[in-house]
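Participant: A structural model of the following input is requested.
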Amino acid sequence: MRWFPLALLLLTGCRAEDVPLTLTPSERQLVAQFDRAAFSSEFMGGQRAGRLLRWEGPIIPDYEGGMPPRLWDKAEQLIFDFAALADRPVSFSGTPNFILILTNTGSVRRAAGRSAPCYTEVTHDDDGVIQRAEIHLAPVSPEQIDHCLAEEIFQAFGLLDDSDLIPGSLLHESSARPDAAWQDKMLLRALYDPLLRPGMTRAEAAPHLSEILRDLSQQ
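Facilitator: Prediction:
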């Protein structure tokens, strides 16, 4: 398996829409998926400025609103699972910085600018370190809210954009899955690899990505 073209795709500005869909993610697709998810955002627009965002300190979860115990239990498990992939600690002491907010459908759709049942807002410093994440959820069907929890909690770790590149991915626009696919987990681990740093541009991250994905594929 050849990995040397991976970095070239980011350096040459490859985007997800430039890579044809297949049922099995290829090296090219994984690179394009990372590029889309890590360097852009559904709702933050120009705030991303094409730089990596990720957590560096502990994640301290909490919730606002009438959060049903079932949802909070599921949210906690997802946070612990994704934090383990990112090698970041989870704590319940200190000021909460990872907030789930159960609100009404109208508020969510007005803020998201479309017919969306959920969205995530992330605050970060000038170095690209995430300081706070707020996940806003509307009271939709159990299936929808389970998917929302998984996708929004996953995206709040720094892979903030959707992508239709890889069918089966949690980030696919048509996805209804309640958990992360293997390729999603690989990209989250890649984002938090020590070779990458918050605030990196595409060009700065590209030379390391092939090595990171190669190592992850062999584990």
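
Participant: from here on, just use CA atoms for contacts and neighbour counts.
Facilitator: Will do.

Participant: mind jotting down where the helices sit in the protein?
Facilitator: In the chain, the helices defined using DSSP state H lie at 5-11, 27-39, 69-86, 105-112, 142-155, 182-191, 202-217.

Participant: buried ones in the first one?
Facilitator: If I follow you right, that is helix 5-11. For helix 5-11, the buried set under the neighbour-count rule, 16 or more other Cα atoms under 10 Å, comprises 6-10.

Participant: CSV please, covering those residues and showing distance to Ile59.
Facilitator: Formatted as CSV, the buried residues of helix 5-11 follow (distance: Cα to Cα, whole Å):
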residue, distance to Ile59
Leu6, 31
Ala7, 30
Leu8, 34
Leu9, 32
Leu10, 29
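
Participant: the structure of the following sequence is requested for comparison with the preceding one:
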Amino acid sequence: MGQSFRRLLAISVAFLTACTPVPQEPVTPTRAIGMTDSTMPAMRSFSGQRVTTPTRSNREIAKDFMDLSFRMESGRPVARLTRFVQPISVRVTGDVPASLPHDLRGLLARLRNEAGIDIFLTGAPRAAITIQAIPRAVLNDAVPRAACFVVPRVSNWEEFKRARRTPQVDWTTLERRDRAAVFVPSDVAPQEIRDCLHEELAQALGPLNDLYRLPDSTFNDDNIHAVLTSFDMLILRAYYDPALANGMTRGEVAARLSGILARLNPAGQTSPARPQNDTTRDWIENIELALSAGPSPARRRNAAFEAISLAGAMNWQGPRDGFAHYAFGRLNVGYDPQIALTSFQRAMQVYGRSAETRLHAAHVAVQLAAFALSAGDAGTVIALADQSIPVARQHENAALMATLMMFKAEALELQGRDAEAQALRMDSFGWARYGFGSDANVRARMREIRALTPEQGL
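Facilitator: This is a model prediction of the structure:
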């Protein structure tokens, strides 16, 4: 393997998606960045603005709502609709990071304004939903591989440990929702904590399932979307609509849902409905195998390739097809770089067909930028970054945005535009501190990207 592709392997591992937590450790430097702790810019964060995604047909959204609400991720059926009675109180406890209260307040404001849910933060000792921040090692010791999770009928970590593997924490046994606990890591990057808040609070309130077919939602295990989208808010608004009630069956909800969506999303009444089919268990199992850490690299590559084949056989043209190519590319960077590049190009082609998958394309742009920078193609790197940075900003993904800014800074430097490069690099650091956490991690990411440039060959 050429040395440039060894560097590509490092960048592929470091900057894939939110699926892979950023390691909290420094990396041996390849070149001084010239930035001390005193000159590192302050961490930047987002305001929690509305994240708007294109409106799809209400017929499509109705099917999504039913599949999200009446099935678990495992495929187990959910017999009845359950939700909290409003107003809904939320409390925070544990080793609370400094960034969490700000991000939580922004999320609760969005839930009130966009989903119409009467939800509020309380300092009382008990609440409907408790968010507890605990060290990642403690969390993973109890639930390996889980970045964060939500549990019904408990209010703290000790209650959860006592109730584990009992019907008490089985969502399918609920008649209504009275208590739930969201457990998030306390010692990871601020963005990862925020992402956990969005995904787990949404599931505490509403649907429990994730669907790989969704292009515009956090209710999707591909982890492309980091914060709740306008689609997610529409689903939650419908979930808490007065026309629905605790204990309703699938048929009872279906009978009311078309009228609810017509009222809440009138634009979706005229949008054309596209054919949809369920994601097969074979495809899901192959994707899960491809993304898992335990199996051999060959097994993981084979699983990703099988997912591509299954997507082709089902004629999927969207997030599932693109994600299978993306996963296959990731797994081939250190094995066959040309296959990896071809896979990323194919994923970009698939994602580029629709405005619904612009954020997906921005993730792929990181991988293509790594190849282009390694080849000294500064123009392509800049074009990829300019196309993708606004998308990352719109979707409030600081880690993705900072990474793309760092790539563009290196490309500008290759073109001799040193002042522009330094200004952009400085701007990227503020976002990187939110996206990656510690200053050591920020510097490590910058070094990894710099190591891709031809003059940094080892």
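
Participant: the helices of the first structure: which one's closest to Ser175 of the first structure?
Facilitator: Closest approach to Ser175 of the first structure among those (Cα to Cα): helix 142-155, 8.0 Å.

Participant: picking up where we left off before, which one of the buried residues of helix 5-11 of the first structure is nearest Arg214 of the first structure?
Facilitator: If you rank the buried residues of helix 5-11 of the first structure by distance to Arg214 of the first structure using Cα to Cα, Leu6 comes first, at 9.8 Å.

Participant: quick one on the thing from earlier: of the buried residues of helix 5-11 of the first structure, which pair is most distant in space?
Facilitator: The span of those, defined through Cα to Cα, is set by Leu6 and Leu10 at 7.4 Å.

Participant: any common contacting residues for these two?
Facilitator: Common contact partners of Leu6 of the first structure and Leu10 (Cα atoms under 8 Å, 6 or more residues apart in numbering): 31, 206.

Participant: so where in the first structure does stretch 87-104 of the second structure end up aligned?
Facilitator: Mapped onto the first structure using TM-score structural alignment, stretch 87-104 of the second structure covers residues 58-75.

Participant: repeat for stretch 233-245 of the second structure
Facilitator: By TM-score structural alignment, stretch 233-245 of the second structure lines up with residues 185-197 in the first structure.

Participant: what does that stretch contact?
Facilitator: Outside stretch 185-197 of the first structure, the residues that touch it by Cα under 8 Å, 6+ apart are 30, 34, 38, 52, 54, 82, 85-87, 157-159, 205, 208-209, 212-213, 216.

Participant: can you flag the buried ones in those residues?
Facilitator: Buried members of these, counted by 16+ other Cα under 10 Å: 30, 34, 38, 52, 54, 82, 85-86, 157-159, 205, 208-209, 212-213.

Participant: need the counterpart of Ala37 of the first structure in the second structure.
Facilitator: Matched to the second structure by TM-score structural alignment, Ala37 of the first structure sits across from Leu68.

Participant: number of nearby residues for its match?
Facilitator: Neighbour count of Leu68 of the second structure, defined by other Cα atoms under 10 Å: 21.

Participant: quick one: buried residues of the match of stretch 87-104 of the second structure?
Facilitator: By neighbour count on 16+ other Cα under 10 Å, the buried set for stretch 58-75 of the first structure is 58-63, 67, 75.

Participant: go on, stretch 145-154 of the second structure?
Facilitator: Residues of stretch 145-154 of the second structure classed as buried by neighbour count (16+ other Cα under 10 Å): 147-154.

Participant: can you put those residues in TSV and add distance to Gln367 of the second structure?
Facilitator: Converted to TSV, these look like this (distance: Cα to Cα, whole Å):
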residue	distance to Gln367 of the second structure
Ala147	24
Cys148	27
Phe149	29
Val150	32
Val151	36
Pro152	39
Arg153	42
Val154	42
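
Participant: farthest pair in the residues you listed?
Facilitator: Ala147 and Arg153 (20.4 Å).

Participant: Glu106 of the first structure and Glu121 of the first structure: what is the separation?
Facilitator: Check again: residue 106 of the first structure is Gly, not Glu. Using Cα to Cα, to the nearest Å, we find Gly106 of the first structure at a distance of 17 Å from Glu121 of the first structure.
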